[in-house]
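Peer 1: Predicted model follows, preceded by the sequence.
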Amino acid sequence: MPSYFPWWVVVTHFLNLFFMLLLMRSGIEVLSAFPKLYWNDHCPPGREWARFSKKTFGADSRTPWSSLDEEESWSSVVALPGKKNLGLGRHWHFMTVQFWILTGLVYVVLVFTTGYWHYLIPTHWSIVPDSIRAVGTYLHFQIPQRISGEPFEPAQKLTYFLLIFVLAPFQIATGAAMSPTVLARFPWYGKLLGGKQGARSLHFLGLCAFAAFIVLHVFMVIVHNLPKEFVSIVLAGHGSRALALGVGLAGLFLILLFHVVITWFSLRYRRRTQRLLGLVVNPFEKVISRSLSSREHYSADDLSPYHRVNGYPPVGQDYDRMVADDFRNYRLTIGGLVENPTTLSLAELRKLGVTRQTVKHNCIQGWTAVAEWAGVPLAAVLDRVRPTAEARHIVFYAMDDKGLTEGEGRYGYFYGSIPMFLAYDSQTILALDMNGAPLPVEHGAPVRLRIETQLGFKMVKWIVGIEFVSDTDSIGMGMGGWREDQQFYANAAGI
């Protein structure tokens, strides 16, 4: 039989703790952007099963509101980095999850190749009544006997088995089911978990289960004799209790110090944090975005009764006049690295051919809604203007000045960009209609972008111009979009 506590168990145990705390804190930051949980992908306001906010919004509210109004600013003590930094929270979460999964894979491989699985995987149903009796022993303030020839008593063994081989894979599965790219490519997978909102709720409950385990685990280590337990899990059963306690507490202090430092650094140097974490996160997201295409199919019966909006319409007399005139004088300017620069009215846009698609919108905040969109395939626009070989990105310019419509220290007209390959997807359109009627002002009239394998912030609303460019370094702050510039979102938004 293998050693009860080999060195590889010690190392992976420490790494798991290290990565789990990062995942929990960054996950809380992601949750703060939409602190509500649903079982229904329509996300009807007021019908959430859990709400971690005092704010309430109704579908019939007389006062206009945006989903950004639902965002909370949580303390950096619990959220990483906290203070309304969804973009950086997602960066930390997606960077960490890759290393957490890798650590888990290494651990599982070693579990089976070394024979350690005998200590973790029950081989008989008697483990259940034995575990119940062990819990009863604890409740009588006594410590139950270990299983003969094994390091754990029955309740421990069953708990570790469920944690490693059930809860951890469950968290990975529910996390994947929140990816709009994965859901668009494999709609059946999302249905298994109740859609994105079902997966989001289950993922949160999994987080609570992990947190409860950690609290109980720490308590049981203390009950079992902290110095003695530290000798096993810190020094692999070798060395003195004083040394193990010192090394263990020093390791925990270093983890705490690391979290303090990265939280401070993330808030103090947000652009640098975005770039550094993007070195790991962006390639992963780009691979997913590029390799999977949408296979969503929804019917009119699936339309959401209420569809949230993100952001407020442009303000000013120019836009108000266009609205009052039903956008008859609106013109879309298309230029840049194209052979045939052009300016199109709404009527001329429609002549390029209109397609319809009923799809699910995935906001980066976490909410979803289903709607029918009709518009011109972006590929048809490309055929009209003929981009040159140097064109690598398409930039969409909007009419809304975010300094006026959002504030919070942010400024400038909204813009977004996508790589050329996304333009040829059959579900990438310039939407002109929504649910069988002209596009509403709050949803981006007269023209908005729809890309169904991307998060909602990539779907620029109130578009006034399109430019084909070789790169986006000289546009805005050079990150590829207003949200990327001002809120430090990732430019690849397929997850």
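Peer 2: Received it, and whenever you're ready, just let me know what you need.

Peer 1: only C-alpha atoms for contact and neighbour calcs from this point on.
Peer 2: Will do.

Peer 1: Which secondary structure element is home to residue 281?
Peer 2: For residue 281, the enclosing helix or strand under DSSP states H and E is helix 270-291.

Peer 1: Buried residues in the next helix or strand after that helix, which are they?
Peer 2: Counting by DSSP H and E, the next helix or strand C-terminal to helix 270-291 is helix 317-324. Judged by neighbour count using 16 or more other CA atoms under 10 Å, the buried positions of helix 317-324 are 319, 323.

Peer 1: Quick one: name whatever helix or strand follows helix 317-324.
Peer 2: Next element after helix 317-324 (DSSP H and E): strand 332-336.

Peer 1: can you list contacts of that following strand?
Peer 2: Defining contact as CA atoms under 8 Å, 6 or more residues apart in numbering, one finds that strand 332-336 is touched by 341-346, 385, 463-469.

Peer 1: ok, now with 7 Å
Peer 2: If you take CA atoms under 7 Å, 6 or more residues apart in numbering as the criterion, strand 332-336 is touched by 341, 342, 343, 344, 345, 464, 465, 466, 467, 468, 469.

Peer 1: put this beside the first:
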Amino acid sequence: MASIPESEGRLMQPARTVLRHRWPLRLMHWINLACMLALVGSGLQIFNAHPALYWGEASHFDTPLLAMESVRGADGKGQGVTRLGNATYDTTGLFGVSANAEGRNVRRGFPEWATIPGPRSLALGRRWHFFFAWAWVINGICYLAWSLASRHLRDDLAMRRRDWREVPRSVLDHLRFRHPQGSEALRYNPLQKLAYLGVIFVLTPLVLLTGLSMSPQLDSVMSGFIALVGGRQSARTLHFVAMSLFVLFTLVHVLMVVYAGPINEMRSMITGRFRVRGEQGGAAHAE
């Protein structure tokens, strides 16, 4: 009687469909995405009113940390220039000078397609920003309440000893574009957990505190935090950095969805159903 080696005898089981995401999580995920898109677009609209960042309490116009400007080039036409510290970059067509809806180059920080609502409206930008900020906060509170009640935060996102040990391997898997198969694809890997926890407990509080600290009505309430970060302009800069990290997180998230299988991943976030493939069964034996 002979047996087939386990490495050869393990059989691929038929694909199966499981419920991966429950409906409250799916609903809050899409509400969060809509709010984030509106917040980024309206935030850039507000930023365009003065497209520069500083550190400290006051705006020192000669030495900004970041500035998007328009200068007259050698040909007499407007040229977009972005200053980052002491470095200067020609960003015509994207930052400083970009085409409007009619195709004409105009002076503006971020291009028209990246801002809402409308091409130039600071007042409307602020209204949109505040409205969707409150919607985002309410949605976030609902997410935290549901995550605690359903044990999603503890069971799915909490880092355990095993996760910390697997961080190096997870980094290598991402660098090699290796995606988990079978039942492993149903759980969050260590890098996913760290990214989600960082967004929930670091980036979100930072963007909320810096956003609130820019409001003159909250001077007395936020004075301690404003002093801690070095001034209102510092808070504005940190708010911009936090927004940029949110955008970066979203782009990486979308890239990972495309890499892992966009149809399957999107179906799981719309219907909740996820198709598990590549799962191995027990070893087969032959006599």
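Peer 2: Cool, the structure landed. Since we're looking at a predicted model, the values are computed, not measured.

Peer 1: Mind telling me the TM-score for this superposition?
Peer 2: Taking TM-score structural alignment, normalised by the length of structure 2 as the basis, the two superposed chains have a TM-score of 0.71; 222 aligned residues with a CA RMSD of 2.4 Å.

Peer 1: ok, back up a step: name the helices or strands packed onto the helix holding residue 281 of structure 1?
Peer 2: Judged by 3 or more CA pairs under 7 Å, 6 or more residues apart in numbering; DSSP states H and E, helix 270-291 of structure 1 is in contact with helix 86-113.

Peer 1: Can you give the distance of the next helix or strand along the chain from the helix it packs on from its chain's centre?
Peer 2: Downstream of helix 86-113 of structure 1, the next assigned helix or strand under DSSP H and E is helix 117-120. How far helix 117-120 of structure 1 lies from its chain's middle: 34 Å, per CA atoms, centre = their mean, to the nearest Å.

Peer 1: Against which helices or strands is helix 117-120 of structure 1 packed?
Peer 2: Checked by 3+ CA pairs under 7 Å, 6+ apart, helix 117-120 of structure 1 has helix 154-162 packed alongside it.

Peer 1: Against structure 2, what's the mean shift for the helix it packs on, could you check?
Peer 2: Aligned to structure 2 and superposed, helix 154-162 of structure 1 gives a mean residue distance of 1.2 Å (mean CA distance after the TM-score superposition for structure 1).

Peer 1: Next secondary structure after that helix?
Peer 2: helix 168-176.

Peer 1: ok, and what's touching that next one?
Peer 2: So helix 168-176 of structure 1 is contacted by 182, 199, 200, 202, 203, 206 (CA under 7 Å, 6+ apart).

Peer 1: which residues in structure 2 does it match up with?
Peer 2: Here helix 168-176 of structure 1 aligns to structure 2 at residues 204-212, judged by TM-score structural alignment.

Peer 1: How about stretch 14-23 of structure 1?
Peer 2: Stretch 14-23 of structure 1 covers residues 30-39 of structure 2 once aligned (TM-score structural alignment).

Peer 1: ditto for stretch 429-442 of structure 1
Peer 2: So stretch 429-442 of structure 1 sits over no part of structure 2, by TM-score structural alignment.

Peer 1: that older thread, give me the mean deviation of the match of stretch 14-23 of structure 1 from structure 1.
Peer 2: Stretch 30-39 of structure 2 versus its aligned partner: 0.4 Å mean (mean CA distance after the TM-score superposition for structure 1).

Peer 1: counterpart of residue 262 of structure 2 in structure 1?
Peer 2: With TM-score structural alignment as the criterion, residue 262 of structure 2 matches residue 226.

Peer 1: Count residues in the vicinity of that match, would you?
Peer 2: 16 (other CA atoms under 10 Å).

Peer 1: Nearest residue to it in space, ignoring adjacent ones along the chain?
Peer 2: Nearest residue to residue 226 of structure 1, sequence neighbours excluded (CA to CA, 6 or more residues apart in numbering): residue 245, at 7.8 Å.

Peer 1: quick one: what helix or strand has that neighbour in it?
Peer 2: helix 241-268.

Peer 1: which residues of structure 2 does stretch 37-49 of structure 1 align to?
Peer 2: Going by TM-score structural alignment: stretch 37-49 of structure 1 matches residues 53-65.

Peer 1: Just give me the residue closest to the centre of structure 1.
Peer 2: residue 90 (5.8 Å; CA atoms, centre = their mean).

Peer 1: how about that one, what's its match in structure 2?
Peer 2: Checking TM-score structural alignment: residue 90 of structure 1 goes with residue 126.

Peer 1: how about that match, what does it touch?
Peer 2: 42, 46.

Peer 1: same check, this time on residue 373 of structure 1
Peer 2: By CA under 7 Å, 6+ apart, the residues touching residue 373 of structure 1 are 356, 357, 358, 431, 433, 434, 435.

Peer 1: To which secondary structure element is it assigned?
Peer 2: Here residue 373 of structure 1, judged by DSSP H and E, is contained in strand 368-377.
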